[in-house]
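Participant: Sequence first, then the predicted structure:
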Amino acid sequence: MEETTGSDKKYETATFAGGCFWCMVKPFHKYEGVIEVISGYTGGHVPNPTYEQVCSETTGHYEAVQVIFAPSVISYQEILEIFWQSIDPTDAGGQFGDRGSSYKTAIFYHSEEQKALAQASKEKVQREGPFETPIVTPILPAAAFYRAEEYHQDYYKKNPSHYGRYFVGSGRAGFLERNWGNK
């Protein structure tokens, strides 16, 4: 398991692609035990890509977030539940208003344990719903993760009005409320 040790605390890393990374930070920030959520790019073939390069759909990267968390406070299973309830796992073409490969969903595992837990959680979501169509979110080995430009970090805090309009206007807010009861 990928771990960071600092003063007597042990942290783990979880990496997810869930469409626009602006909308993937806030859901995790609400929970005790989440230390940091970093917006970035992963899964591609160009080192240190820029936002413009990733948006051009030529680098192979996903917009993604890395969640640094304390497993003694919040489990990886709980982190997975937050992820599932923040996306449409049945959409193979992107997420909501954002289309293209950089906006597809994925779970990037950092250990065999994370891989097994992610697979079990995917099977549970498929079995228990709320979706009737197949879950298409792949479970992939973690790759190099590149931190996005600073203006993308914690976007919902820096630009709350724009973030709110985007969250609703993209269709994400309505979808999550209809399927998960999220407000």
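Facilitator: Here it is on my side, so go on. Residues are numbered from 1 along each chain as shown.

Participant: hey, let's count contacts and neighbours off CA atoms from now on
Facilitator: Fine.

Participant: which stretches of the protein form strands?
Facilitator: Secondary structure of the chain by DSSP state E: the strands cover 3-6, 9-18, 34-42, 62-69, 94-95, 98-99, 105-109, 139-141, 145-147.

Participant: got those strands as CSV, with distance to residue 168 columns?
Facilitator: Below are those laid out as CSV (distance: least, CA to CA, whole Å):
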stretch, distance to residue 168
strand 3-6, 35
strand 9-18, 16
strand 34-42, 20
strand 62-69, 19
strand 94-95, 13
strand 98-99, 13
strand 105-109, 19
strand 139-141, 28
strand 145-147, 26
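
Participant: Next up, a structure to set beside the first:
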Amino acid sequence: MEKATFAGGCFWCMVKPFDSWDGIHKVTSGYMGGHIDNPTYEDVKKGTSGHLEVVEIQYDPSIFPYKELLQIFWQQIDPTDAGGQFQDRGESYKSAIFVHTEEQRKLAEQSKEQLAASGKFSKPIVTEIRDAKTFFEAEDYHQDFYKKSPDHYKEDRVQSGRDEFIDKHWK
């Protein structure tokens, strides 16, 4: 098993796209990148902890390669938005790829360059590529939110504008 960690705004919206593929063993909502230990959701939401909302994906690279995880990631976010993602604004909702290995860094940088060169977006790609740090698992009520509260999840996605953006740029 290997780990991949992505920040794409609200972690509720980032679990489902990765959760149902062969080779993906677990997708966990959490926090990464900040300066305090054991942050709570409230700490992160205030924007003072330095943490981003992330999903940590445990996967088997022989079944589901990291390159494919990157493709899914890019198609869930607005990579040109430095101020957050969709309706979720602020530091904790910025997009980022947290790399665990040099191979992941190389592939992440290549995929970012390819997206920038594609002409798909008129603005620069601002998603950061950062070194992975300690992952802090989010509170239990955040885990598998799309399964626990499907109506709230669907409503949140519609209100956020995420699905409209995805349809416009990726469908």
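Facilitator: Arrived safely, thanks for sending. Since the structure is predicted, the reported quantities are computational estimates derived from the model, not experimental observations.

Participant: Of the strands of structure 1, which stretch is the most buried?
Facilitator: Across these, averaging neighbours per residue (mean count of other CA atoms under 10 Å) puts strand 62-69 on top, at a mean of 27.

Participant: what helices or strands is it leaning on?
Facilitator: In terms of contacts (3 or more CA pairs under 8 Å, 6 or more residues apart in numbering; DSSP states H and E), strand 62-69 of structure 1 is packed against strand 9-18, helix 22-29, strand 34-42.

Participant: switch to 6 Å and redo it
Facilitator: Applying 3 or more CA pairs under 6 Å, 6 or more residues apart in numbering; DSSP states H and E, one finds that strand 62-69 of structure 1 contacts strand 9-18, strand 34-42.

Participant: Compare those strands and give me the one nearest residue 96 of structure 1.
Facilitator: strand 9-18 (10.2 Å; CA to CA).

Participant: and the angle from that closest one to helix 22-29?
Facilitator: Calculated by axes from the mean of the first three to the mean of the last three CA atoms, to 10 degrees, strand 9-18 of structure 1 forms an angle of 150 degrees with helix 22-29.

Participant: neighbouring contacts of strand 9-18 of structure 1?
Facilitator: Strand 9-18 of structure 1 is contacted from outside by 2-4, 63-70, 87, 105-108, using CA atoms under 6 Å, 6 or more residues apart in numbering.

Participant: Which pair of those residues spans the longest distance?
Facilitator: 4 and 87 (27.5 Å).

Participant: Which residue in structure 1 aligns with residue 135 of structure 2?
Facilitator: Taking TM-score structural alignment for the superposition, residue 135 of structure 2 sits opposite residue 145 in structure 1.

Participant: what's the spacing between its match and residue 65 of structure 1?
Facilitator: Using CA to CA, to the nearest Å, residue 145 of structure 1 is found at 9 Å from residue 65 of structure 1.

Participant: What is the neighbour count of the counterpart of residue 75 of structure 1 in structure 2?
Facilitator: Residue 75 of structure 1 maps onto residue 65 in structure 2, with residues paired by TM-score structural alignment. Burial of residue 65 of structure 2 is recorded as 14 neighbouring residues (other CA atoms under 10 Å).

Participant: Please report how far residue 65 of structure 2 lies from residue 162 of structure 2.
Facilitator: If you go by CA to CA, the gap between residue 65 of structure 2 and residue 162 of structure 2 works out to 25 Å.

Participant: Equivalent analysis for residue 52 of structure 2, please.
Facilitator: Per CA to CA, residue 52 of structure 2 is found 18 Å from residue 162 of structure 2.
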